[in-house]
Every structure is written in C-alpha cells, then in structure tokens.
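[1] sequence and predicted model, in that order:
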Amino acid sequence: MPSRLLSVRIPFLAKPGALRCVGFMASNTGKKLIQIDVSSDTVCPWCFVGKKNLEKAMEQTKDKFDFEVRWHPFFLNPDAPKEGIKKSDFYKMKFGPVQFERATSRMTEIFQGLGLEYDMTGLTGNTMDSHRLITLAGHQGYDKQNALVDELFLNYFCQGKYIGDKQVLLDAARKVGIEGAEELLEDPSKGVDEVREELNKYSSAISGVPHFVINGKYQLSGGQPPNIFIRAFEAAAKDGDGW
C-alpha cells in the first residue's frame, strides 16, 4: 500500500547533483553498460511496479545496452513489529477504511496490467531480515540478488506470504540459489551493520521509494513507465560519450 509520497510520479530529472558520478563504461560484450542503483523496501507495491517497468525497458533496449541492477535498503516503517500484523488491519489504521479500499482497488488494477494478482492477505511487518538477505545475495551476484528481490515481491504481494517469516525467506533464498541464508538468519545481528551502511550511503537523502539512480547521474522516483527509463538509459549513454 503506497503512501502519498510513493504514489506521486516525479518527472525525469537530468544531472540532479548525483549520489556519485561515473563516466562511460563498456561491458565485455562491447555494449554500453548501464548501472542502476535501486533503493526499495520489500513491502512497497510501487517498488514491484517500478521493477517490472524497469525490466520492460531493459528488455526493449538489450540490443544497445548491458545492465547491472543493484538493490539497496529503505524502511517505510522501521518500527514495524517483527511478529507481523494483518496487512488489512495495518493499512486501514494507517490510511483509514475509505482510502484503504481505494488504494487496494487501484493497486489491484495496476498489478492486473502487469499480469499479476494483488493479494492483500497475510501479514506485514519489519523488513530488516529481508534486507539482510538481499544484501547477502548482492555479494553472490547481482543477477541472484535481482532474482531474490523478485521472489520476495511475489511472495508478499501475490502469494500472501509474510517476508518477516524465516522459513519464507529461506525458501526464497533456496529457490534462487543464495548460499549462507540459514546461517545469516540464525543470527539476528549478522549483516545488520552492512544494511545500515547501505541505507546511509544510498537512501539517506531520499524520502520515498522506489528511487533509481542511473549511472550515478540520473535519478528517477516512483513507478515510472518503461519509456521514462529508456530516456534515462539513452541520456546516460549519450552523456558518457563525452568522457
């Protein structure tokens, strides 16, 4: 369920005082490499929408570019309970019954447009463990990390699973081939400092997610349509030609 900030689409911004700055990079295929840093929370529906639209844009431009997508943590509700609370109860309290129904109807329609079923059953709660696991996955390859993020989104938004549940996280990790997940999740302190470092480095200056940084220079926020991502890819690649 997006907050007001999350439902606002911010237009394409060029060179907005970037988080970091990189010049032109080429992959080993000879195509230009587009690096995408995504700040996201695993209970943010707009983050899943943004991911799917990003992937459509990447598919449409794969003949021109190679991509490296890296996921970073954000906490919409850092004080959410570890034990979880029913999604419907939480969001009715947060937004009120009328706004809850409107937002649910809207997200259901948007998900249907992506070929997905929006499921409001199950629990919501603290997302630290999911971010610890995503950070671990990043050390084993960004393709694995991306697959894990997708699996967790599907679990939470389409299958009514609680991603604060250790077994749900372990099943997702095993499905995409993440090693060391059980050891990580057995120790509630393991990886927490790294998540906080990632949060500070990539997400401390933003107020809502999803937030995308393209080649360190071009920033996009919200569930942008594929054509906006493509414009950002092309601008970043063109800008790199001058380096």
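    Cool, the structure landed. Since the structure is predicted, the reported quantities are computational estimates derived from the model, not experimental observations.

[2] alpha carbons only for contacts and neighbour counts from here, please
    Fine.

[3] in the protein, which residue is most central in space?
    When Cα atoms, centre = their mean is applied to the chain, the residue found nearest the centroid is Ser40 (3.7 Å).

[4] look up how far Leu199 lies from that one.
    10 Å (Cα to Cα, to the nearest Å).

[5] quick one: the strands in the protein?
    Per DSSP state E, the chain carries strands over the ranges 10-13, 32-40, 65-73, 85-86, 123-124, 211-214, 218-221.

[6] ranges for the helices of this protein?
    4-7, 45-60, 87-95, 97-113, 128-138, 142-158, 166-176, 181-186, 192-198, 226-240 (DSSP state H).

[7] most tightly surrounded among the ones you listed?
    helix 128-138 (a mean of 24; mean count of other Cα atoms under 10 Å).

[8] quick one: contacts of that helix?
    Residues outside helix 128-138 that contact it (Cα atoms under 8 Å, 6 or more residues apart in numbering): 42, 70-73, 144-145, 148-149, 163-164, 169, 173, 178, 181, 184-185, 188, 190-192, 194-195.

[9] can you check what angle separates it from strand 65-73?
    Put simply, helix 128-138 runs at 150 degrees to strand 65-73, going by axes from the mean of the first three to the mean of the last three Cα atoms, to 10 degrees.

[10] ok, and here's another one to check against it:
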Amino acid sequence: MTSTPTLTTAPALTIDVVSDVMCPWCYIGKRRLEAALADVRKEMDVEVRWRPYQLDSTLPKQGKDRKQYLEDKFGGPEGAEKAYAPVHAAGVEENIPFALNDIPASANTLDAHRVIRWAGSEGLVAQDATVEALFKAYFEDGKNIGDDEVLIEAATEAGLDREIVARLLAGEADKDTVSAEIDQARQMGVTGVPCFIIDMKYAVVGAQPAEALADAMRKVAQEKLNNPEAAPEADNDA
C-alpha cells in the first residue's frame, strides 16, 4: 500500500499579494498572512511578493481630505462610520492600532507602489519591510503617503538608499510598468484587495482568516506533490 506524501516534503510556493497601501483590509490581510506563514513554514518554503493595485487611481498625488473623501464615498458621516466599524474590530483582533481619524488625506498610491517595486529589487525581505513601513505610516502614524518625504522615510527605514529613492521619485521611473501591472491584475479578474495568488494558480480573495490562508497553501502544495508535472511555473519577475 502506497502512503500519501506528507507536506514535510512539500515543494516551495510563491504568493503574490495584490494590494493597495491605502486599503485597511490589506494591512489586516498582511497580519493574517504572517500568522498563516508562521504555521506552514515548518512544512514548506513560501516566497511572498507584493503586487500593486489602486482602489482609486483618480486621486491626485497629494490626495483629498480623507474625512470628506470617505463621507462622499459612503454617503455621509454615518455611512463612513458604519463602513469602517468592521475595520476597527478586525484591527483590534490583529493588534493593529488603527488611527484612522489622524490620516489627513486619501492620496494617490502609484508612487508608493513604485517604491515597493524598487524595494523588491533589493530582495523580498526589503520589499516586505517597505510595505510594512508604508502601512504603519499611513494607518498608525497618520502620514500622507502621497508625500515624497513620507515615501522616502519609509523606504529608508526598510533599508533602501535614501538618495536613490529620492532621485527616482522625482522622475517617471517605472510609472508605466506599475500602471501596466495594475491593469494586468484587473484583466486577470482582480476587483478587490487583498488578493492572495498562490503559485499563480489559486486565488484567495479578501482578508481571510489565517487558517483559511494556511489551508489554501497546503492544498496547493499537496497538488504539486501529487501532480508535479502539472504544477505551473511561477513568474519570477519582481
């Protein structure tokens, strides 16, 4: 009788996280992904890559007054408060001290995604650290992530060279590339974030519980064990 392979021999997985820095559920999803990874990494190797998305590409670089923006979006103060009640509750669960009332502006996040892309060229650890720094700057420290100095500060905190980031931000580097990647995500059917794409094959949409993310990783890993020739090759372009 042939035994079923165990996940201790599971192949490596990649997870592409399609995310927007101005999305509170993406910050919550990051925490839940981290919990899931802590669970499964004793069984398999997992690489996480952050991919860009924009919830509102029409916003100006320096943004719009956030309070007014949310009230316009959700139909007044009560609508905005109701929409964000689950965010506060989930933040408490994930130990994220959301300070949403301190955020001055809802800004265009294209430049933030450029910085995240550049961080990826330094390695996945640097990229993750940059994403973390940007989430914290926006949602906990109430900073405007459309402001170049805020972006440079977050990148420097994550280990990137301050002068290089400042020079790149002052130009047009990678704007078209990031925009094209966002368009590609939409063409793939991504309409909401976070979206966790496992091995370019299996998508988990929304800030799902850590258990659901871990289960999805195990299922994909088991499929790769059972059908190694059918496993797709992940895109290595960071």
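    The structure has been received and is ready for your questions. A quick note: this is a predicted structure, and the numbers were derived from the prediction, not measured.

[11] any chance of the helices of structure 1 in CSV, plus distance to Tyr218 of structure 1?
    CSV is the format used below for the helices of structure 1 (distance: least, Cα to Cα, whole Å):
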stretch, distance to Tyr218 of structure 1
helix 4-7, 19
helix 45-60, 14
helix 87-95, 32
helix 97-113, 26
helix 128-138, 22
helix 142-158, 20
helix 166-176, 30
helix 181-186, 33
helix 192-198, 19
helix 226-240, 7
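
[12] what residue of structure 1 is the furthest out?
    Structure 1, farthest from centre, Cα atoms, centre = their mean: Gly242 at 30.6 Å.

[13] distance of it from Gly30 of structure 1?
    Distance, Gly242 of structure 1 to Gly30 of structure 1, using Cα to Cα: 17 Å.

[14] Asp141 of structure 2 matches what in structure 1?
    Matched to structure 1 by TM-score structural alignment, Asp141 of structure 2 sits across from Gln159.

[15] quick check: chain neighbours aside, which residue is closest to its match?
    The shortest distance from Gln159 of structure 1 to any residue other than its chain neighbours is 6.4 Å, reached at Asp119 (Cα to Cα, 6 or more residues apart in numbering).

[16] mind listing what the alignment partner in structure 2 of that neighbour touches?
    Mapped onto structure 2 by TM-score structural alignment, Asp119 of structure 1 lines up with Ala99. By Cα under 8 Å, 6+ apart, the contact set of Ala99 of structure 2 is 139-142.

[17] rewinding a little: map the residue nearest to the centre of structure 1 across to structure 2 for me.
    In structure 2, Ser40 of structure 1 lines up with Ser19, judged by TM-score structural alignment.

[18] from Pro60 of structure 2, how far out is the nearest residue to that match once chain neighbours are set aside?
    Excluding its sequence neighbours, the residue lying closest to Ser19 of structure 2 (Cα to Cα, 6+ apart) is Pro194, at 5.0 Å. Taking Cα to Cα as the measure, Pro194 of structure 2 falls 22 Å from Pro60 of structure 2.

[19] between the two, which one's more packed in?
    Pro194 (26 against 13; other Cα atoms under 10 Å).

[20] is it correct that that one is in contact with Ala207?
    Yes - at 6.2 Å, Pro194 of structure 2 counts as touching Ala207 under the criterion of Cα atoms under 8 Å.

[21] equivalent range in structure 2 for stretch 63-77 of structure 1?
    Using TM-score structural alignment, stretch 63-77 of structure 1 corresponds to residues 42-56 of structure 2.

[22] give the buried residues for that stretch.
    Residues of stretch 42-56 of structure 2 classed as buried: 43-44, 46, 48-55 (neighbour count, 16 or more other Cα atoms under 10 Å).

[23] in CSV: those residues, plus distance to Ala80 of structure 2.
    Formatted as CSV, these follow (distance: Cα to Cα, whole Å):
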residue, distance to Ala80 of structure 2
Glu43, 42
Met44, 41
Val46, 37
Val48, 32
Arg49, 31
Trp50, 28
Arg51, 27
Pro52, 25
Tyr53, 22
Gln54, 20
Leu55, 16
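
[24] select, from those residues, the two members most distant in space.
    By the measure Cα to Cα, Glu43 and Leu55 form the most distant pair in these, at 34.7 Å.
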